[in-house]
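A.B. asks: Dropping the sequence and predicted coords here.
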Amino acid sequence: MNKLRSLSVILTALISACTAEHHTAIGPSKDSSTAGQRLFKLHNDARRDGLPCGTGEYSSKPLAWNERLAEAAFRHAADMAENKFIRHRGSDGSSSKKRISDSGFAWSKYGENVAYGHRGPEVIVAKWLSLTQHCQNIMDPDYTAMGAAMVDGYWTAVYAKPRLPVIN
């Protein structure tokens, strides 16, 4: 039953993607956070429905939107757009770990998905869900917070588990 439900979620996302209108490039503006919020909703829909990722099947609690993680995602998406590349390491050599830390988010675990494409968040999430490591980032029950952004078709989603304060 879960496999059937998982398949229906993926098929719905793909059908939506195929019928979605073509979106023009979105620059660093309010539209970037709107795209990030749409990505966020699709992530939580997938987590609610549960999906197989590689050899495991996941169902997770919803992620919380985090502005610091969204800023880290935006910085990386803008860097990729400006320098025309798609990878996790920034043009300045920065890692996702550094960008998340620089945003002020105190993390104990983190992950990042990146992509390029102008067809909209439905296509991006469907593609990530079809790739084991990306799917595991989306579905990982340890992650409780997320931020995301898109700049000129370059997408970044950042996931994290907050570091708990040390109690003496």
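C.D. replies: Good, I have the coordinates. Residues are numbered from 1 along each chain as shown.
A.B. asks: For the rest of this, base every contact and every neighbour count on C-alpha atoms.
C.D. replies: Will do.
A.B. asks: From Ala149, how far off is the closest residue to Glu57 other than its chain neighbours?
C.D. replies: Nearest residue to Glu57 in three dimensions, chain neighbours excluded: Leu51, at 5.6 Å (Cα to Cα, 6 or more residues apart in numbering). To Ala149, Leu51 is 23 Å away according to Cα to Cα, to the nearest Å.
A.B. asks: These two: who's more crowded?
C.D. replies: Under the neighbour definition other Cα atoms under 10 Å, Leu51 and Ala149 were set side by side, and Ala149 has more, 32 against 26.
A.B. asks: tell me which element that one is part of?
C.D. replies: According to DSSP states H and E, Ala149 maps onto strand 145-151.
A.B. asks: Contacts for that strand next, please.
C.D. replies: For strand 145-151, contacts defined as Cα atoms under 8 Å, 6 or more residues apart in numbering pick out 25-28, 32-33, 35-37, 39-40, 63-74, 77-78, 81, 155-162.
A.B. asks: A further structure is provided below for comparison with the first:
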Amino acid sequence: MLRGWLTIAAGLLAALTSWAARAQSPAEAQVLAGLNAARAQGVTCPASGRRPVAAALTASAAHALAARNQAAHMSSRAGVTHVGAGGTTPRVRAASVGVRAVSVTEIIYMGTNPQGALSWWLASPLHCAILTDPRYTHAGAAVVQGARGTAYVVVLSSEPQ
């Protein structure tokens, strides 16, 4: 009898974990929508000039999970960093959740709200070039609210294999 209940509990836990990995908050959806709007119209990046129109990023639950893990890590440390728990890199974090990619990139932000992330990234030469790069076609966004209302925003994107 106990074995049966444990099997059911394990199945429910797996289903909930899978659902949580796919669930996207309105703020996370807004971040991806903002990136896709910028990509659709083309933008002028500081230093590199006009960037061509790029296809919309395809939302990916695996990418979002890797992004969410990093946003939570940054929130726990109260700072921004591309170095993850245990010293992991964006590429290692992506692979750990099943992302198979030629190239992986991660853009991060910490501010009072997630809406400021896109403006900040577009004003940064490096971040603007990354978010408009047409090679990156799949992405996941994460927004974690930290202490004192700080928003930690991470977008992990990749060029699939």
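C.D. replies: It's in. Note that this is a predicted model, so its numbers are computed, not measured.
A.B. asks: What's the TM-score once they're superposed?
C.D. replies: Superposed pair, TM-score by TM-score structural alignment, normalised by the length of structure 2: 0.78. Supporting alignment: 135 aligned residues with a Cα RMSD of 2.0 Å.
A.B. asks: I'd like the distance between the residue nearest to Glu57 of structure 1 and Met80 of structure 1.
C.D. replies: 29 Å.
A.B. asks: Likewise for Val114 of structure 1?
C.D. replies: According to Cα to Cα, Val114 of structure 1 stands 9 Å off from Met80 of structure 1.
A.B. asks: which neighbours do these two share?
C.D. replies: Contact with both Val114 of structure 1 and Met80 is made by residues Ile86, Arg87, Tyr154, according to Cα under 8 Å, 6+ apart.
A.B. asks: Highest neighbour count among these?
C.D. replies: Tyr154 (26 neighbours).
A.B. asks: what does that one align to in structure 2?
C.D. replies: Residue pairing (TM-score structural alignment): Tyr154 of structure 1 is matched to Tyr152 of structure 2.
A.B. asks: for the closest residue to that match other than its chain neighbours, what are its contacts?
C.D. replies: Using Cα to Cα, 6+ apart and skipping the chain neighbours, the partner closest in space to Tyr152 of structure 2 is Met110 (4.7 Å). For Met110 of structure 2, the contact set (Cα under 8 Å, 6+ apart) comprises Gly79, Val80, Ala117, Thr150, Ala151, Tyr152, Val153.
A.B. asks: what's the nearest residue to the first one if we skip its chain neighbours?
C.D. replies: Taking Cα to Cα, 6+ apart, and ignoring the residues beside it in sequence, Gly79 of structure 2 has Met110 as its nearest neighbour in space, at 7.4 Å.
A.B. asks: Counterpart of the one you found over in structure 1?
C.D. replies: Aligning on TM-score structural alignment places Met110 of structure 2 opposite Tyr116 in structure 1.
A.B. asks: Would you check how far apart that match and Lys127 of structure 1 are?
C.D. replies: Using Cα to Cα, we find Tyr116 of structure 1 at a distance of 11 Å from Lys127 of structure 1.
A.B. asks: same check, this time on Arg48 of structure 1
C.D. replies: 18 Å.
A.B. asks: and if you look at Ala78 of structure 1?
C.D. replies: To Lys127 of structure 1, Ala78 of structure 1 is 21 Å away according to Cα to Cα.
A.B. asks: same question, Lys84 of structure 1
C.D. replies: 20 Å.
A.B. asks: what do you get for Asp142 of structure 1?
C.D. replies: Counting by Cα to Cα, the gap from Asp142 of structure 1 to Lys127 of structure 1 is 22 Å.
A.B. asks: Now do the strands in structure 2.
C.D. replies: Ranges of strands within structure 2 are 44-45, 49-50, 58-59, 101-111, 138-145, 151-160, based on DSSP state E.
A.B. asks: Please look at Arg89 of structure 1 and Ser96 and confirm they touch.
C.D. replies: Yes: shown here, Arg89 of structure 1 and Ser96 form a contact pair, counting by Cα atoms under 8 Å, at 6.9 Å.
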